[in-house]
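**Q** Structure, please.
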Amino acid sequence: MVVLRIRSSHKRKCMFICLCIAVFIVYRHLDLSRAGQGTSRKVGLSANSSQFTLEGEPFRILGGSIHYFRVPRAYWRDRLMKMKACGINTLTTYVPWSLHQPQRGVFNFHTQLDLEAYINLAAELGLWVILRPGPYISSELDLGGLPSWLLQDRSMRVRTTYPGFTEAVNTYFDKLIPNLVPLQYKKGGPIIAVQVENEYGSFAKDEGYMHFIKEALQSRGISELLLTSDNHNTLKSGGVDGAIRTLKLQKVNQRDVQDLKAIQPNRPTMVMDYRTGWYDVWGDLHHVLPPEDMVSTVREILRRGMSVNLYMFHGGSSFGFMSGGLAEPSYKAFVPSYDYDAPLSEAGAYTQKYHLLRDLLSQFNNGDIFPDMPVLQHREAYESAITYQHLSLWDALSFTEGPFKSVKPVNMENLPANNRNGQSYGYTLYETTITSGGLLKSGDNVKDRALVFVNRSYIGLFKRQNMELAVPDGKGLQTLSLLVENCGRVHRGRDLDKQRKGLVGDIFLNSIPLQDFTIYSLEMKPGFIDSLYQAPWKALPETPTFPSFFMGQLFAYGYPSDTFVKLPGWEKGVVFINGINLGRYWSIGPQQTLYLPGPFLNSGINQIVVFEEQEGDYKVNFEDTPDLGMAADVQ
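**A** Okay, here's the model as predicted:
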């Protein structure tokens, strides 16, 4: 027998080499199996033939939209894993300028708005990414995702080459785009394409605008495939040279597809927004698209060899005041839920659409095995919270920003609030003194609703269909107050420049314009809600005054679960949990519950604050199922 004696130094070298080989094999495996982690890429997504290619190989985009800003960050991984398990290979997301730059010179790319982390997570889970950075995105957001401080400029012309707008876009892109350049496909990242603006064909006020946006992206280092997205009748006016055109639709029409192919022959055909459902507005019904209709349309798209992106795959929630409004045929505001009747529900639950879609996509998966479907989160019907404390709006005014003095009314955007960036969302209170009663006329200068008070007693409501109020006579000087709510700037249309809120002009009493206003900004940010804990709350009286804040407590022992807030007997207002704005509620529906994600709760005591405008039941219910209202099929 021959015994080999290996010196310890050689032994350590051998072990080190073996370890290096093992590490190389593991990382090589991850490199090959994960989208977004390649290191030797030269040819990205290409549209130079009738079919997309990626790294020179045929590639079909099976995309789905999930917006990071509508999903609690703690649930990003869960939602993307469910997307991957359904057979989707590409994540698409809009980027909301209004949230990332709430004030001039103030940028937010952290926590809930950490876009880089979201894209890297998609890569980790094996998803490619199509980025839609705007600057305008629509998406049923207030002002289509444009920041409201743009409207401080009375001459502003958004979505054009007006210098005030292009300068603002350049400043924003200087912050946004450099963070995204390293995440592109040819640099080893998951971003395979970038959309230039959004459905500009329906706006099309400036022939040079789309070229400006394209150059703004490319000059900052965007080098992957560019695309545009429009409805079939605006494809020509919405495109730009050097970017492939794509369609938005809800049903496949042969003529629409032929029109697209005629505009760009020998190029891939893609439905960039196949609408899996629809949005909801206050005072209407909850819109749904039958599952069989969705699946048959997706099947037809795939049968034709086209690529597709599902808008939405998972809608999530428009927390806070980010929801916009609908301009036509008449103004209506969007509800906070962005469930969209999508394959994944607002709370991330599997729907019939999800299961049918997963079965369908399994037929087009080239033999790949889909990951297992993640287990659903537990949902809890917590014990109702009884509001036990009460704070009148008038007693909360000392905690607001202001007051501001002005001879004439000042619209929200031009108030000297938020470091002179104006007020974006929420309510604004305008107060002045009057010496007599009479006929009060708004002249359509109230945007969008106003509760009217004399000496802090409610006398009536101004809204778009109600522009006159009788003011009772009184003795001596009286205080006239108008609590004006921005219900949401419209998200699309050719009048975005005119979407100023608050009092946008004179209010007349007996044909004489009112003057000398004291103005309070009630944007209701988390800091304001937190500050209210120091306010002079009182025990809930038998007949509380309105508008008021009501406080209660939710007890969630152990690991908090998702739940749904329901407020039967309350009229209209806003719900805050631990300072987080869940969104508006309104008795007119259709939405009857607000989604409360478990990550928003603490184990133990949670503070609930309800701002109610007119009538309260003083009890907050928590249910384990959502109620989005009476349903009607999308027409």
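**Q** alpha carbons only for contacts and neighbour counts from here, please
**A** OK.
**Q** quick one: buried residues of the longest helix along the chain?
**A** When the chain is parsed with DSSP state H, its longest helix is helix 8-33. Across helix 8-33, burial judged by 16 or more other CA atoms under 10 Å covers residue 31.
**Q** OK, contacts around the nearest residue to residue 186 once chain neighbours are set aside?
**A** With sequence-adjacent residues excluded and distances taken as CA to CA, 6 or more residues apart in numbering, residue 186 is closest to residue 41, at 5.1 Å. Applying CA atoms under 8 Å, 6 or more residues apart in numbering to residue 41 gives the contacts 55, 185-188.
**Q** how about this one, so we can line them up?
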Amino acid sequence: MPVLDTDGGEFTLDGAPFRILSGGLHYFRIHPDHWADRLRKARLMGLNTVETYVPWNLHQPRPGEFRFDGGLDLPAFLDLAAAEGLHVLLRPGPYICAEWEGGGLPSWLLTDPGVRLRSNHPGYLHAVEGWFGALLPRVLDRLATRGGPVLAVQVENEYGAYGDDTSHLAHLAELLRRHGVDVPLFTCDQPGDLARGALPGTLATVNFGSRARQGLAALDELRPGQPKLCAEFWIGWFDRWGGRHVVRDAQDAARELDELLATGASVNLYMFHGGTNFGFTNGANDKHTYRPTVTSYDYDSPLDEAGDPTAKYHAFREVLAKYAPPVAEPAPAAGPKLPAATVQLTESAPLLADLPVLGTAVPALRPLTMEELGQDFGFVLYKAVLPAAGPALLEVGAVADRAQVFVDGQPVGVLERENHERAIAFHVPRAGAVLRLLVENQGRVNYGEGLHDRKGLHGPVLLNGAELTGWTSLPLPLDDLGELSFTGTASPVPGPVFHRGTFHVDEPADTFLHLPGWTKGNAWVNGFPLGRHWSRGPQCSLYVPGPALRPGPNELTVLELHAAPSHRTARLLPHPDLGPTEE
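**A** Down below sits the predicted model:
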């Protein structure tokens, strides 16, 4: 592979002028069996490069434990990109934002109460050095200087929106160089943050979604005469629970792309293909009010969540053909989908009855946070004994992020961080009644100071003004449901219940799970975690990748946190429902 040069007024590749035409495509948001397909479609749209972040929290779930297998096999993804003739912009963070859980920073960093993320705090830097020491040797052979596809590597991510400690960026850059990264390094920031986030001696790039000339002018003012790259050209946006599905008109986005490319600048489309926040991996924002991101990361991209070309794909393909040799091959067609089907969920397993197979409770005077329990994702079930009967007022320091409250197994209410709720009143039927709070991590904050987002119950818990002590904290990551005890009973059970059913597939293909009448929870197909469902919307379906299915019988499991509909059915349909739109 040729080597990128950033020293002149334009990019060159082995001495020849080169324009980066890139698109974001995150391997960790795509089933690995689909990587090759999505990369081929990037090339067929006219791109010559793809960009990906690297999620530290998935690759190092615990100190000293690293994963680069299956859907986290980054070297395999890079090799597939090279096989397709695509270059790569690699963005290893360590912080990535990406609307991803915790901005990609592993939750175990927060076990240190004094840690300062994205800083020169010794504990943080020590962890970053360990992470880069595991990651970078695996990608060195994929750098362009060694014949691989990786043209350039990003230092941190939009640091100017968070801080202005250039020494921290310099430390990260030195660490990359020390580990053998010898391709160009770059930073990226929004126009107003460029001066704070740029690093001397490193390529600066700019992020925006419109007004390209103004954005590029800000970059030129900071670094006159350097090559210009919009490292994130926002052609869509992400959704949050309780909002609307954000879309952007295809022709409007194509006009803005044309304006950008007419300046001679390079571009990375954010996103080319958004993919999915499978399982519990969505992030959240907290600008005085906590707002979790939905499961879908469709992002109104040129390729939709199922990898099918959209109107934006075709509009962008036309624009790109004006600035690079047009692709001779035809545009790809939509992929096959399963025919519509109804799934009967005939078996149930109440969560509160299956606790011994889901985790081990930890006793303490007070409730323990997820981080203290060594837990990333999922739920924690807190339990204490109520000493007396009568009216009760329960007050907690903070809930992160949503607590369902039960007394002797009966639901008495919900506390939501999003609504700043910290107290609930109820009646205690007897002395010695059992209080349980099922607390859901709805996604760690991925942007701003809220990154220090510890999950569970915080602060003392007061009962009628006095501290309630003597707790157990049971981590429920729900990463293995194989030991659940399902029965065929149809009797209603208050509180969270797993429901299971089977359906037949002749030939696996993509589909979308619709859960009309269900309220809130999660879903799995053959053990593959599809993500969260919530009737508040906007998202009303979950993407089911075809490779998660198999010929013959398949198993659908739905966790319903409240009350399942009496019919206990789900629908598999060939189309998504991402909710009412907002432009």
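**Q** on that earlier part again, distance between the longest helix of the first structure and the chain's centre?
**A** Chain-centre distance of helix 8-33 of the first structure: 45 Å, with CA atoms, centre = their mean, to the nearest Å.
**Q** residues in the second structure aligned with that helix?
**A** Counting by TM-score structural alignment, helix 8-33 of the first structure lines up with no residues of the second structure.
**Q** quick one: stretch 99-110 of the first structure aligns where in the second structure?
**A** Aligned by TM-score structural alignment, stretch 99-110 of the first structure falls on residues 58-69 of the second structure.
**Q** Give me the distance between the two termini of the matching stretch.
**A** 11 Å (CA to CA, to the nearest Å).
**Q** rewinding a little: export the contacts of residue 41 of the first structure to CSV and append columns for neighbour count.
**A** Output for the contacts of residue 41 of the first structure, formatted as CSV (neighbours: other CA atoms under 10 Å):
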residue, neighbour count
55, 14
185, 30
186, 23
187, 20
188, 19
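**Q** how about the nearest residue to the residue nearest the centre of the second structure, chain neighbours excluded?
**A** Centroid-nearest residue in the second structure, with CA atoms, centre = their mean: residue 100, separated by 3.1 Å. In space, residue 100 of the second structure comes closest to residue 283 once its chain neighbours are excluded; the distance is 4.3 Å by CA to CA, 6+ apart.
**Q** Kindly tell me how buried that neighbour is, as a neighbour count.
**A** Counted with other CA atoms under 10 Å, the neighbours of residue 283 of the second structure add up to 26.
**Q** just checking, what residue in the first structure corresponds to it?
**A** Using TM-score structural alignment, residue 283 of the second structure sits opposite residue 324 in the first structure.
**Q** likewise residue 345 of the second structure?
**A** So residue 345 of the second structure corresponds to residue 387, using TM-score structural alignment.
**Q** is it true that that match touches residue 619?
**A** Yes - at 5.9 Å, residue 387 of the first structure counts as touching residue 619 under the criterion of CA atoms under 8 Å.
**Q** in the second structure, which spans are helices?
**A** Under DSSP H, the second structure gives helices at 35-45, 56-59, 74-83, 122-139, 166-178, 194-197, 212-222, 250-262, 311-320, 355-358.
**Q** Same list (those helices) but as a markdown table, adding distance to residue 153 of the second structure and mean neighbour count.
**A** Conversion of these to a markdown table gives the following (distance: least, CA to CA, whole Å; neighbours: other CA atoms under 10 Å):
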| stretch | distance to residue 153 of the second structure | mean neighbour count |
| --- | --- | --- |
| helix 35-45 | 19 | 21 |
| helix 56-59 | 15 | 22 |
| helix 74-83 | 13 | 19 |
| helix 122-139 | 11 | 16 |
| helix 166-178 | 9 | 17 |
| helix 194-197 | 16 | 22 |
| helix 212-222 | 19 | 18 |
| helix 250-262 | 22 | 18 |
| helix 311-320 | 24 | 20 |
| helix 355-358 | 41 | 16 |
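**Q** can you list those helices in JSON lines and add distance to residue 373 of the second structure?
**A** Output for these, formatted as JSON lines (distance: least, CA to CA, whole Å):
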{"stretch": "helix 35-45", "distance to residue 373 of the second structure": "34"}
{"stretch": "helix 56-59", "distance to residue 373 of the second structure": "16"}
{"stretch": "helix 74-83", "distance to residue 373 of the second structure": "29"}
{"stretch": "helix 122-139", "distance to residue 373 of the second structure": "19"}
{"stretch": "helix 166-178", "distance to residue 373 of the second structure": "30"}
{"stretch": "helix 194-197", "distance to residue 373 of the second structure": "35"}
{"stretch": "helix 212-222", "distance to residue 373 of the second structure": "45"}
{"stretch": "helix 250-262", "distance to residue 373 of the second structure": "45"}
{"stretch": "helix 311-320", "distance to residue 373 of the second structure": "45"}
{"stretch": "helix 355-358", "distance to residue 373 of the second structure": "14"}
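**Q** on that earlier part again, could you check how far the residue nearest to residue 186 of the first structure is from residue 188 of the first structure?
**A** Taking CA to CA, one finds residue 41 of the first structure at 7 Å from residue 188 of the first structure.
**Q** Not counting its neighbours along the chain, what's nearest the aligned partner of residue 138 of the first structure in the second structure?
**A** Alignment note (TM-score structural alignment): residue 138 of the first structure maps to residue 97 of the second structure. Spatial nearest neighbour of residue 97 of the second structure, excluding adjacent residues (CA to CA, 6+ apart): residue 103 at 3.9 Å.
**Q** Tell me how far that neighbour lies from residue 284 of the second structure.
**A** 9 Å.
**Q** before we move on, the earlier item: which among the contacts of residue 41 of the first structure gets closest to residue 623 of the first structure?
**A** Nearest to residue 623 of the first structure out of those is residue 185 (CA to CA; 43.9 Å).
**Q** Surely the closest one touches residue 192?
**A** Yes - assessed by CA under 8 Å, residue 185 of the first structure is found in contact with residue 192 at 5.4 Å.
**Q** mind checking how far residue 452 of the second structure is from residue 162 of the second structure?
**A** 13 Å.
**Q** Comparing those two, which residue is more hemmed in?
**A** Higher neighbour count among residue 452 of the second structure and residue 162: residue 452, with 20 against 15, using other CA under 10 Å.
**Q** residues contacting that one?
**A** 110, 117, 445.
**Q** Just give the number of residues close to the counterpart of the last one in the first structure.
**A** The pairwise alignment with the first structure assigns residue 445 of the second structure to residue 490, based on TM-score structural alignment. Other residues within reach of residue 490 of the first structure by the criterion other CA under 10 Å amount to 26.
**Q** Might one say that residue 490 of the first structure is in contact with residue 499?
**A** Yes - contact criterion CA under 8 Å: residue 490 of the first structure and residue 499 qualify, at 7.1 Å.
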